[in-house]
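>>> here are the coordinates; sequence isn't available:
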């Protein structure tokens, strides 16, 4: 039923009407046929320069997405899981989005180390920039830290999913996440937004066309909520055109809770 709701929203956008008339016909087959596939939009925290815009676009387009949260420094001078971001995250919870861990200190996996340990480098926090060797239990606890903070901010737990910074994993880190109940979420090759790349070499128009041409049913799409290094930010130019373009192709949208490989119970 959740995916059908997204199909209704997509159909309404194409028809230029509200969802109420379509909802009345939810039991029919013609509405369901409007959904030619499902795309899973996901966003990792970053500089948060585009956070409010992303929230506004998703709400306006009636699209649910999945957010992966780390406590990263933002353009406001605070951190993305500080109390100052509580209202923002509460609003996204109320809108029905899904949420996963991105490790609390945005910890990069470097390599598997001796004695079953994992070599890592936190980007933020007390040990920022240091190479450390963690046990799988320490790695698991780092994933959980984001959940604990999210609960403090919103009263809600994260969903049992996580994404490694940079997408860098090994069987050992995947097993560490699984040991404490978290499944790793990567992204499709066509789902790489390119918002980390140079805007001179990869202008927004090129990235938008690549996504619209390449995305297929079931693909997971990944972008950030702001990238410090990109001079021409991705989201203002591309997010709404991407969603509208995918709707025109007949795609619907769902969170990772509805993904067939995860199917998270609420």
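Noted; the coordinates are in hand. This structure is a prediction, so every number in the text was calculated from the model and none was measured. Numbers count the residues shown, from 1 in each chain.

>>> drop to CA atoms for contacts and neighbour counts, all remaining ones
Fine.

>>> Downstream of the longest helix anywhere in the chain, the next helix or strand is which one?
Determined from DSSP state H, the single longest helix within the chain is helix 136-154. Later in the chain than helix 136-154, the nearest helix or strand by DSSP states H and E is strand 161-162.

>>> And the helix or strand following that following strand, how far out from the chain middle?
The C-terminal neighbour of strand 161-162 among helices and strands, as given by DSSP H and E, is helix 171-179. When distances are taken as Cα atoms, centre = their mean, to the nearest Å, helix 171-179 is centred 20 Å away from the chain's centroid.

>>> Can you name every helix or strand that the very next helix or strand once past helix 171-179 contacts?
Downstream of helix 171-179, the next assigned helix or strand under DSSP H and E is strand 183-184. Other elements packing on strand 183-184 under the criterion 3 or more Cα pairs under 8 Å, 6 or more residues apart in numbering; DSSP states H and E are strand 161-162, helix 171-179.

>>> And those: which comes nearest residue 131?
Within the helices and strands packed on strand 183-184, the stretch nearest residue 131 is helix 171-179; the backing value is 15.9 Å (Cα to Cα).

>>> Which other helices and strands does the closest one contact?
Against helix 171-179 (3+ Cα pairs under 8 Å, 6+ apart) you get helix 136-154, strand 183-184.

>>> 6 Å instead, please
Contacts defined by 3 or more Cα pairs under 6 Å, 6 or more residues apart in numbering; DSSP states H and E place helix 171-179 against helix 136-154.

>>> Quick check: buried residues in the helix it packs on?
136, 139-147, 149-150, 153-154 (16 or more other Cα atoms under 10 Å).

>>> quick one, the longest helix of the chain and helix 171-179 angle?
Using axes from the mean of the first three to the mean of the last three Cα atoms, to 10 degrees, the inter-axis angle of helix 136-154 relative to helix 171-179 is 50 degrees.

>>> Please compare the first structure with the one that follows:
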């Protein structure tokens, strides 16, 4: 015998209808909240991360994902705590995941090449930290430096299938007039960081404890500032990221700040948009 469903009393029907309304509202809340959050931003902070020992690469990625934050990564082929290098095939899944999450990416020179000085003949003296010429001073032309920037872009595409953004950060942030001109000549915009945006994650932790670095950042960061940290530093005994990153993000969010990649930074947005259009064409 077929049993019919009971008819709900009027009061229960009203409760059921209210629950359905709440559920429907909850379904659209995240998108609406995100829109409201952007509209109510006091300002925007641009988090950037350079490759390094990669000791906290996973933690940083998980923290950004937890807070729904997009950042910008600058890549060099650096030795990691696993004994491999950051642009080895073993790191392809890591970089592919960051691409899928919507982060931006720039070149940090393939062999983490430090500039030494400009030479009178227009060439540049450099010193790679990694690679076949690690620790040796070399003299490069502007074209050779451009090739070094492009090596990262080519490897990134091999690993992820995605294109590198035309952003560049010189190791140590060190520039010379001829080096800056070389980067511009091959279409890369150099990205430094704000004074308040220097995370201090490579400083000795006994002299610069994490609590001090966190307090400094929360007090001094302002709208438009670029923050620079690493995916791991060999030398710092008390690591920066696990102690500082999440409270820094939470503190800035509480002050009304939002976060974005450098694709949305006023200083780089127009140039990157033109480059993206050129790639599509």
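That came in fine, so what should we check first? These figures come from a predicted structure and were not determined experimentally.

>>> Please state their TM-score.
After superposition, the two chains reach a TM-score (TM-score structural alignment, normalised by the length of the first structure) of 0.90; 248 aligned residues with a Cα RMSD of 1.7 Å.

>>> what range in the second structure matches the longest helix of the first structure?
With TM-score structural alignment applied, helix 136-154 of the first structure matches the range 142-160 in the second structure.

>>> can you put the buried residues of helix 136-154 of the first structure in CSV and add distance to residue 115 of the first structure?
Below are those laid out as CSV (distance: Cα to Cα, whole Å):
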residue, distance to residue 115 of the first structure
136, 11
139, 15
140, 17
141, 19
142, 19
143, 21
144, 23
145, 24
146, 27
147, 28
149, 31
150, 32
153, 37
154, 38
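
>>> Can you tell me which of the helices and strands packed on strand 183-184 of the first structure is packed in deepest?
strand 161-162 (a mean of 25; mean count of other Cα atoms under 10 Å).

>>> Which strands or helices does the strand ranked longest in the first structure pack on?
Assignment by DSSP state E gives strand 37-44 as the longest strand of the first structure. When contacts are defined as 3+ Cα pairs under 6 Å, 6+ apart, strand 37-44 of the first structure sits against strand 66-69, strand 220-224, strand 251-253.

>>> quick one: that strand aligns where in the second structure?
The aligned range for strand 37-44 of the first structure is 43-50, by TM-score structural alignment.

>>> Tell me which residues are up against the matching stretch.
71-74, 223-230, 257-261 (Cα atoms under 6 Å, 6 or more residues apart in numbering).

>>> In ChimeraX, select just the buried ones from those residues.
Here is the ChimeraX command that picks out the buried ones among the contacts of stretch 43-50 of the second structure, judged by 16+ other Cα under 10 Å:
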select :71,72,73,74,224,225,226,227,228,229,230,257,258,259,260,261
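
>>> so where do the helices sit in the first structure?
In the first structure, the helices defined using DSSP H lie at 2-15, 20-24, 29-33, 51-60, 86-94, 136-154, 171-179, 204-214, 234-248.

>>> thinking again about what came up before, now the angle between helix 2-15 and the longest strand of the first structure, please.
100 degrees.

>>> hmm, back to that, what's the mean distance for the match of helix 136-154 of the first structure versus the first structure?
Taken over the aligned residues, the distance from stretch 142-160 of the second structure to the first structure averages 0.5 Å (mean Cα distance after the TM-score superposition for the first structure).

>>> Let me know how buried residue 28 of the second structure is, in neighbour terms.
10 (other Cα atoms under 10 Å).

>>> now do residue 266 of the first structure
5.

>>> got it, and residue 141 of the second structure?
Residues near residue 141 of the second structure, counting by other Cα under 10 Å, number 17.

>>> still on that earlier bit, farthest pair in the buried residues of helix 136-154 of the first structure?
Top of the distance list for the buried residues of helix 136-154 of the first structure (Cα to Cα): 136 and 154, 27.8 Å.

>>> tell me how far the ends of stretch 60-71 of the first structure are from each other?
27 Å (Cα to Cα, to the nearest Å).

>>> ugh, wrong one, stretch 104-117 of the second structure
Start-to-end, stretch 104-117 of the second structure (Cα to Cα) is 30 Å.

>>> Would you check the span in the first structure matched by that stretch?
So stretch 104-117 of the second structure sits over residues 98-111 in the first structure, by TM-score structural alignment.

>>> related to what we said a few turns ago, ok, which of the helices and strands packed on strand 37-44 of the first structure comes nearest residue 21 of the first structure?
strand 251-253 (18.0 Å).

>>> how big is the offset of the closest one relative to the second structure?
Strand 251-253 of the first structure sits 0.3 Å off on average (mean Cα distance after the TM-score superposition for the first structure).

>>> residues making contact with that strand?
6-7, 10, 35-40.

>>> one step back: could you dump the helices and strands packed on strand 183-184 of the first structure to CSV with distance to residue 55 of the first structure?
Formatted as CSV, these follow (distance: least, Cα to Cα, whole Å):
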stretch, distance to residue 55 of the first structure
strand 161-162, 20
helix 171-179, 28
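
>>> how near is the most centrally placed residue in the second structure to residue 64 of the second structure?
For the second structure, the residue nearest the mean C-alpha position is residue 72 (2.4 Å; Cα atoms, centre = their mean). Computed as Cα to Cα, the residue 72 of the second structure to residue 64 of the second structure distance reads 11 Å.

>>> now do residue 34 of the second structure
Taken as Cα to Cα, the span from residue 34 of the second structure to residue 64 of the second structure is 15 Å.

>>> Count the neighbours of residue 261 of the first structure for me.
10.

>>> Tell me the counterpart of it in the second structure.
Under TM-score structural alignment, residue 261 of the first structure pairs with residue 267 in the second structure.

>>> Count the neighbours of residue 30 of the second structure for me.
Other residues lying near residue 30 of the second structure total 11 when counted by other Cα under 10 Å.

>>> so stretch 176-195 of the first structure matches what in the second structure?
By TM-score structural alignment, stretch 176-195 of the first structure lines up with residues 182-201 in the second structure.
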